[in-house]
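Asker: my questions are about this predicted structure, shown below with the sequence.
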Amino acid sequence: MSSRQQPRWTQTWLGGVRSAGVDLGYPGEQLGLPQEGSGAVAGFGRRIGALVIDWLICTWAIAQGLLGVNPAEQGWIPLAIFAAEYILLVGSMGMTFGMRLLGIRVAALGGGRPGFVSVLVRTLLLCMAVPALIWDRDQRGLHDRAANTVVVRM
């Protein structure tokens, strides 16, 4: 067979499964989510943007502005504020300030807001950063998989 009819193993390995011609569907399809619009899986840009907004709020507005902590001496304070913000806001409203500004929210896989234990697990893993950097084909990080959550558009 020629390489045009059947992909070589190096094409799959180097370019990913999609480059080999395997149709995996859209992100969220296996979860029963729509492809576009409200309830669809949120893209990386919005998620990272929301994370940056939340981090800036925790670092500058709260740690420096309200608590008066010197930037050189902040240590773990912004991370603790970040974790508290996530647990409080995602647990009560399903979203943080950054998520609200960018039109996304955290949802339980069954729909609705995630429970307290899910929010706690998700937040602790998110604060570790590494689980959030490993994604699956539905654009869910390990922190989302462990908590049975998904970030969707509003």
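Answerer: Everything's here; your move. Numbering: from 1, shown residues only.
Asker: from here on, contacts and neighbour counts on C-alpha atoms
Answerer: Fine.
Asker: which residues does the residue nearest to T149 when sequence neighbours are not counted contact?
Answerer: Spatial nearest neighbour of T149, excluding adjacent residues (CA to CA, 6 or more residues apart in numbering): A108 at 4.4 Å. By CA atoms under 8 Å, 6 or more residues apart in numbering, A108 lies in contact with P114, G115, N148, T149, V150.
Asker: surely the fourth one touches P114?
Answerer: Put plainly, it is T149. Yes: the pair T149 / P114 is scored as a contact, 6.9 Å apart, by CA atoms under 8 Å.
Asker: farthest-apart pair in the contacts of A108, please.
Answerer: G115 and V150 (12.9 Å; CA to CA).
Asker: what's the local residue count around G15?
Answerer: G15 is flanked by 11 other residues according to other CA atoms under 10 Å.
Asker: also G115?
Answerer: G115 has 17 nearby residues by other CA under 10 Å.
Asker: list the contacts of it.
Answerer: G91, A108.
Asker: any idea how far A107 is from it?
Answerer: 10 Å (CA to CA, to the nearest Å).
Asker: another one to put next to it:
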Amino acid sequence: MPDSSSRPNTFGQLPPSKWPGERLGLPRVGPSSVGRPWRRLFGFAIDWAIAIGVSRIFFNYDPAANLIIFVVLQIVFIPTIGASVGHRLVGLRIISIHGGWVGLWRPVVRSVLLALAIPALVWDSDQRGFHDKVAGTVLIRR
């Protein structure tokens, strides 16, 4: 008989992953493994720089425009090319944990929550931010 103290006994109580993505069936390293923090951050920085550039050209650098442009870029590019421009440049893509196309609602939910910043700072042992958990997505290496 297995030891009941080692098994989760309430909803949401899961043991930590041995590596990011283990519970999702993703490999430890290589293609399709969870994108590591430095790649995510670098991809985010590229996307934010693009948003600032567009804001500088069309809105004389308006902070509110920066954020709106950033969100719109995410919503447009995730369903069309599978990632934001910055993520593609650093070798990442966004997939649905349920398989298939991410659709339109997942990028919208993910991007709006990402714009709030706090959900992106709350990670689980699979290195998925709250915005990815709610949207049912994961950022993986290409």
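Answerer: Everything's here; your move. It should be emphasised that the depicted structure is a prediction, and the values quoted were computed from it without experimental measurement.
Asker: now do the shared contacts for T149 and P114 of structure 1.
Answerer: Joint contacts of T149 of structure 1 and P114 (CA under 8 Å, 6+ apart) are V106, A107, A108.
Asker: what does the last one correspond to in structure 2?
Answerer: The one in question is A108 of structure 1. Here A108 of structure 1 is matched to S96 in structure 2, going by TM-score structural alignment.
Asker: please enumerate the helices of structure 1.
Answerer: 9-15, 44-56, 77-93, 97-102, 116-127, 142-147 (DSSP state H).
Asker: structure 2: matching residues for the first one?
Answerer: Structural correspondence for helix 9-15 of structure 1: none found in structure 2, per TM-score structural alignment.
Asker: next, the buried residues of that helix.
Answerer: Across helix 9-15 of structure 1, burial judged by 16 or more other CA atoms under 10 Å covers no residue at all.
Asker: count of residues packed around the counterpart of H131 of structure 2 in structure 1?
Answerer: Using TM-score structural alignment, the partner of H131 of structure 2 in structure 1 is H143. Each residue near H143 of structure 1 was counted by other CA under 10 Å, and the total is 27.
Asker: relative to W60 of structure 1, how far out is the closest residue to H143 of structure 1 other than its chain neighbours?
Answerer: Take H143 of structure 1 and drop its neighbours on the chain: the residue closest to it by CA to CA, 6+ apart is R122, 4.9 Å away. Distance of R122 of structure 1 to W60 of structure 1, computed by CA to CA: 24 Å.
Asker: ok, now V52 of structure 1?
Answerer: 12 Å.
Asker: tell me which of the two has more neighbours.
Answerer: Each of V52 of structure 1 and W60 has its neighbours counted (other CA under 10 Å); W60 has more, 16 against 13.
Asker: what residues are up against that one?
Answerer: By CA under 8 Å, 6+ apart, the contact list for W60 of structure 1 is empty.
Asker: how far away is it from N70 of structure 1?
Answerer: 10 Å.
Asker: what's the answer for A42 of structure 1, then?
Answerer: Taken as CA to CA, the span from A42 of structure 1 to N70 of structure 1 is 35 Å.
Asker: same check on L33 of structure 1?
Answerer: From L33 of structure 1 over to N70 of structure 1 (counting by CA to CA), the distance is 45 Å.
Asker: more neighbours: which of the two?
Answerer: L33 (19 against 11).
Asker: what's the counterpart of that one in structure 2?
Answerer: Using TM-score structural alignment, L33 of structure 1 pairs with L26 in structure 2.
Asker: pretty sure its match sits against G35.
Answerer: No: with contacts counted by CA under 8 Å, L26 of structure 2 stays clear of G35, the gap being 10.8 Å.
Asker: Serialize the shared contacts of T149 and P114 of structure 1 to JSON lines and add fields for distance to I81 of structure 1.
Answerer: Formatted as JSON lines, those follow (distance: CA to CA, whole Å):
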{"residue": "V106", "distance to I81 of structure 1": "19"}
{"residue": "A107", "distance to I81 of structure 1": "22"}
{"residue": "A108", "distance to I81 of structure 1": "24"}
